[in-house]
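>>> here's my sequence, what's the structure:
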Amino acid sequence: MTDRHPPEGRDGRRPGHTGRPAGRHAASQRPGRASGQRTTAQSIRTADTAAEAWELFSAGAHRRFVARRARHRSQGPPRYSERTRYRTLVGVVGLLSVLVTVKLVNVQVVAPERYLDLGANQRVKLEDLPGLRGTIRDRNGVDLALSVQLVNLIVDPMRVTDPDRAADLVAGATDVDRDRLRARLVEPGSRFAYVARQMDPRKADRVLAKLKAAKISGFFVEDTQERVNPAGSLASAIVGRTDIDGAGISGLEKIDDARLTGTPGERVVEQAPDGSSIANAARPGSPAVPGADLTLTLDQTLQFEAERQLMAAVDQQGAKSGVAIVGDPRSGELLAVANVERNKETNVVSPVANNMAFTASYEAGSVMKLVTVAGAFETGKTDPDEVLAVPWRLTVGDHEYSDHDWHPTEQWRVDDIVAKSSNIGTVMLAKRLGAAGLEHALRDFGFGSSSPLGLPGETGGILSASKGWYPTDLASIAIGQGVAVTPIQLWSAYNVVANEGMYVPPRLVEKTTRSNGKVEATKPGQQRRVIRPEVARWMNSALQQVVDDGTASQWQIPGYTIAAKTGTARKPNPLNGSYNWGGNGSAGYRYTTVFSGFLPASDPQLSITVLLDEPVNATSGATAAGPVFNALAKSGLNHLRIPPDRPSLPGTDLVTDVGSGTSSNEPVRATPAPQAAPRETDEAAVEEGGDGSAGAPGDAGAPGDAGASGDDVALGDQNG
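As a prediction, the model looks like this:
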């Protein structure tokens, strides 16, 4: 075997060795690297044969090896040996084995549950189960608002591999806009987006099936619910509405949101690696708890009839809007609260969500004389037997007030003043009562403060402090001008007389039924005495005269005594502060018309307040609001089976059914929930004539403005 190493020289050194001591710079002195010498690679390229090239390569490699060995020797013996290497390797392997063993013991013996949980968290998730919102029902168990289970179609855009194809499939199966959906799918960094909300679960399943067939992942469904009103817009202002997330935003849905809202539950589901749920792998978690159900005092039949009659009247009279309240004066239970309004663009009259019975204030006119007269009687400023000399005109301060029609100075008892709705007689009593006394009476009857119901947007009306009144303020407020009240305040005030002087707060919720079946009756509100029983009985008698032979005599019901009062008030013009809206004579005025009362007067079981805002064709409380009061009274008497209190009169065993125009002993039957189109009735043709008015939401005159008031009587043209 040929030795590749060249022989050493005589001096023991190899050829080419410089004799320079080996050191750290030895590498820089390697042969072939000196200036002017050719490198091995250059030599190989100039070689003539392959053998010569190989020999040159081998010689170069040997020289480099010798140079490296010489350098290592010059640096001394190595600091480690092969045995040290072996021991180090064994130690490292042993340590790693110990670590693996410890980890295995920890995973399998010490804390296996922790690692099972970590694994489960990668494939198992908790889904929220929304608690079903409670149902709102009328007093007879008819559903007014309930929730149905639906789903939301959602997407994780980061998981969608083909946004264009996905947008095409979803848009083709739903009403989702294709371009808007694609924009959501390609939004950078987005991990969540709604595709469609409140979908039918069957429709959502079909969409997911199409996506799965196309091998598109990232789409899911989540449980949700939708609030529906089986009766349509019936009582919508009272029941209220919810937003798309199921939270109450108006009416009872808002103020009772905490009771109605259910408690969410949880469901355990397993996910595949692509994020889709594994079928039949769901496990029960904590169940959702439905919210409480509310049973209202409202009666769907009477509510439907109130809205139907009110829409017909507003439409027929050319009015702007209208409010009707029907209830039981003994308990304060509201049986119907109707709010209708004319659409300015379409001219169509329909129920509205604006709860004007609570949120709108009006100058109500002569219906407010009840408070003035009752206050004078309660404080001993007059008595039932007193006779007053009542002129046609009366000057108060710098204004002259008058009754509606001229009459010579009459000798009238106080009940005559009420029956004839005399402005002058009422102002004379108010002057005896004084400003502080009238304010006290008004506040005792509930004016100037909101009701205990606390519905959203409810107002307390406008009643200024009496210490700032002028003499004309006292006179105007006494006859229902210069003070703004809400329809619910009027309804509650007339109930004071019906309840022999006790104020009974209105009620809307009869009971609450919890998800466990527990029933909680709503506690009645705090009652308080306003006037003495004998004063209430005398006022009851005076109000009966209004219907028997006064301003509302055309609205008698055979067999029943009715205690009521009509009211007509001029509306203030917000632009100039006066009651004149432009034009000559009565054409320059706009009115609020009211009819409020209860029946049977001997045993009050039904109380009704009707208000029409700005009627055009009939402009007095008797002619504009009276027909609605009469129709609702007949419907209520039939439906509630209230017996007559004048059985000796002819025809008292029958009450005209307003819906059919026929006489019947049968009660009004339940009407279908969807609201019928307004239709004219044969009952109580509305008569033209007389001054009247209808108030608009939020209208209120400033104290000190003298205006017109009364149905058959009115203030003179005092708009200073």
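>>> from here on, contacts and neighbour counts on C-alpha atoms
Noted.
>>> what sits against the residue positioned nearest the centre of the chain?
The residue lying closest to the centre of the chain (CA atoms, centre = their mean) is Ile249, at 1.2 Å. By CA atoms under 8 Å, 6 or more residues apart in numbering, Ile249 lies in contact with 240-243.
>>> so Glu434 sits in a helix?
If you look again at residue 434, you'll see it is Gly, not Glu. Yes - remark: Gly434 belongs to a helix, assigned using DSSP: H, G, I helix; E, B strand; the rest coil.
>>> ok, it - how many residues close by?
16 (other CA atoms under 10 Å).
>>> what's around the closest residue to it other than its chain neighbours, how many residues?
Nearest in space to Gly434, with sequence neighbours left out and distances taken as CA to CA, 6 or more residues apart in numbering, is Leu474 at 7.5 Å. Residues lying near Leu474 (other CA under 10 Å) number 26.
>>> gap between Leu474 and Arg241?
According to CA to CA, to the nearest Å, Leu474 stands 42 Å off from Arg241.
>>> before we compare anything, build this one as well:
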Amino acid sequence: MNRPQGRPNAARRTAHYGHTQIIKRAVWVALAFALVLIVFIAQLVRVQLFEGHEMAMKAQANRTYKTVLSAKRGKITDVNGTVLAQSVERYTIIGNPEAAQAFKPTACTKATKDYCQTIDGKPLNTSGVAAVSQLLAPVLGMNVSELGGKLSGTGQYVVLKKDVTPEVKRKIDALHLGGIVYGTRSNERLYSNGTLMGTLLGGVDAEGKGVSGIEQLENSLLTGQDGYEIYQVGNGGEEIPGTMTDSKEAVNGQNVTLTIDRDVQWQVEQILKEAQKKNNAAWGIAVVEDVQTGEIRALADTDEVQAGSDEAKLNVSRAVSETFEPGSIGKVFTMSGLLQEGLHHMGDHFSVPSTINIAGQKYEDAEVHGTENWTLAGILKQSSNVGTIMASDNYSDALRHKYLTKFGVGQPSGLNLPGESKGILRPANQWDGRTRNTVLFGQGYTMNALQITKAVSVIANHGVAKPQSIIKATTDAQGKTTEIKPAGETERVIDESVAKDVLNAMESVSEGYSKFASVNGFRVAAKSGTAEVPGANGKLTSMISDYSAIIPADNPRFVVTVALKDPQGVFGGVTAGPVTAQIGQFLMQKYEVPNSPPRTDAIPTEW
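The predicted structure is shown next:
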């Protein structure tokens, strides 16, 4: 009877034990939650009180973006303001491969219609790089697979395309790929006249630095100073309005104005190319200088090189780099020295044979002739080597060297153009028995076309050498224009009366070529030259034919020099002379120069 009574007590004990276990578990769970809560509170307190400022700074730093504001490189213009080279706004498009790989296109709904992505109005069926490439490739004009390959790499930076126009950049922005694709501003250098002045203008490298030609010569002035903006960006890479903390405006480079007249340059190049073809010449060079200012109006050669191209960056203008013996043009310098030193007058009489022997050396004229009765002016007109040597009997080596130097032989032009060669003039004490005489008629030393032009301009400018210039002025970002003073000083080389007599004799030279090289309505003073130069084999198998003219002779405005390499016809008067006359005719018309009066004061050339 007692056992049945004991079972309820056991049940009660079991129930009590279970209840106790539940309470204990609850307590432990509560303690665990409390502990976690304490840890969270402690972490919150630590972050808020001790690391909050540091973390906030890190977060701000991660959102802060500094963008470079690229300065535009200055323009290069001709003397009339015609643009020859300029920089235009362009963008380099950058991709973030990691972000592209995680990209998920936004479907178009009423709420997302302003920033969703579709192709031809249809939803994208892809994501990641494939989707980005499908959106971006048509805008950039790139192949989808090529673009996808670039975005499939590692990292957060890859250049997708350079020199993108602002129009294309706006189309990219409309794709709403902020944080995945963005553009950084840059500048592209454009040359609007193709091969005109190609190597003379030169080019810039990938960083926009001038590396050849005028671009290199005036790089410091043309180069601007970049600016910057610092602001915060959102998760999509977009600028957060009102968060700009610092900025500095870009300062564009200065514009450089040349003395070159684009229209004259173009016309001279066309005439020169036609002459090269007509005479089967290897190349041609032409220079036009304004006598009154020393400014170069045209500096041309027949090399057709695209301005800004790799070829333009690796080469220099033949017009400044090519040097050669001027040939009989050098007789102008000799005659000037003889007159200046009082050794002769232009009317002095000489009986000139076809050949002459001096110290075992034979010298001869270009054409065989009998003994001729020429004045010193006649010797210049007939371009007689023999007569020039005879007239220089008392003209010492020191004086020969002195006047060559005074006329700029072996001296830099002062333009400082990249690649310019000053030629060669050895000291007189290094001349051998033959060279001391060949220098009298333009052999035994070398010059470039600029130097020849400058030397002849001494005669045109009444005996005064003016510094040449090719840079007219600069204009800064604020619009202030500064005239550039030519390098060098004005210097008297010979007396005005001497220059007048040499000019007179040069006009007689020109009259001898009137069938080939006349300028209708204008008197011309000129001198031709022909000289042997080394050919491809290194031997004297090539010829330079040149011609330098003062137009008009009665009131000099321009000196025009032309040189041709290996032309058919050889002699400068019949090859380079007509080219000079064509250029002169154009100059007279363009600048509306009044016609010349008849000549009445010619110095006799025969007796």
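>>> just give the TM-score of the two.
Here the TM-score for the pair of chains, by TM-score structural alignment, normalised by the length of structure 2, is 0.80; 530 aligned residues with a CA RMSD of 3.2 Å.
>>> still on that earlier bit, adding secondary structure, distance to Trp406 of structure 1 and neighbour count, write the contacts of Ile249 of structure 1 out as CSV.
Output for the contacts of Ile249 of structure 1, formatted as CSV (DSSP: H, G, I helix; E, B strand; the rest coil; distance: CA to CA, whole Å; neighbours: other CA atoms under 10 Å):
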residue, secondary structure, distance to Trp406 of structure 1, neighbour count
Gly240, coil, 48, 22
Arg241, coil, 51, 22
Thr242, strand, 55, 18
Asp243, coil, 57, 11
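>>> hmm, which of these are common to structure 2?
Shared with structure 2 under both residues aligned by TM-score structural alignment, their matches' CA atoms under 8 Å, the contacts from these are 240-243.
>>> which SS state does Asp205 of structure 1 fall under?
Secondary structure for Asp205 of structure 1, judged by three-state DSSP, is helix.
>>> any idea how far the single longest strand found in structure 2 is from the middle of the chain?
If you go by DSSP state E, structure 2 has its longest strand at strand 83-95. Taking CA atoms, centre = their mean, to the nearest Å, one finds strand 83-95 of structure 2 lying 17 Å from the centre of the chain it belongs to.
>>> just stretch 500-518 of structure 2 next, same as before
Stretch 500-518 of structure 2 sits 38 Å away from the centroid of its parent chain (CA atoms, centre = their mean).
>>> same deal with stretch 294-306 of structure 2?
13 Å.
>>> return the set of buried residues in that stretch.
Going by neighbour count (16 or more other CA atoms under 10 Å), the buried part of stretch 294-306 of structure 2 is 294-303, 305-306.
>>> contacts only, for Gly414 of structure 2.
So Gly414 of structure 2 contacts 467-469, 486-488 (CA under 8 Å, 6+ apart).
>>> read off where stretch 622-632 of structure 1 ends up in structure 2.
The aligned range for stretch 622-632 of structure 1 in structure 2 is 573-583, by TM-score structural alignment.
>>> what's the mean deviation for that stretch versus structure 1?
For stretch 573-583 of structure 2, the mean deviation from structure 1 after alignment is 1.2 Å (mean CA distance after the TM-score superposition for structure 1).
>>> what separates the residue mapped onto Thr375 of structure 2 from structure 1 from Asp164 of structure 1, distance-wise?
Superposed on structure 1 with TM-score structural alignment, Thr375 of structure 2 falls opposite Arg413. Computed as CA to CA, the Arg413 of structure 1 to Asp164 of structure 1 distance reads 87 Å.
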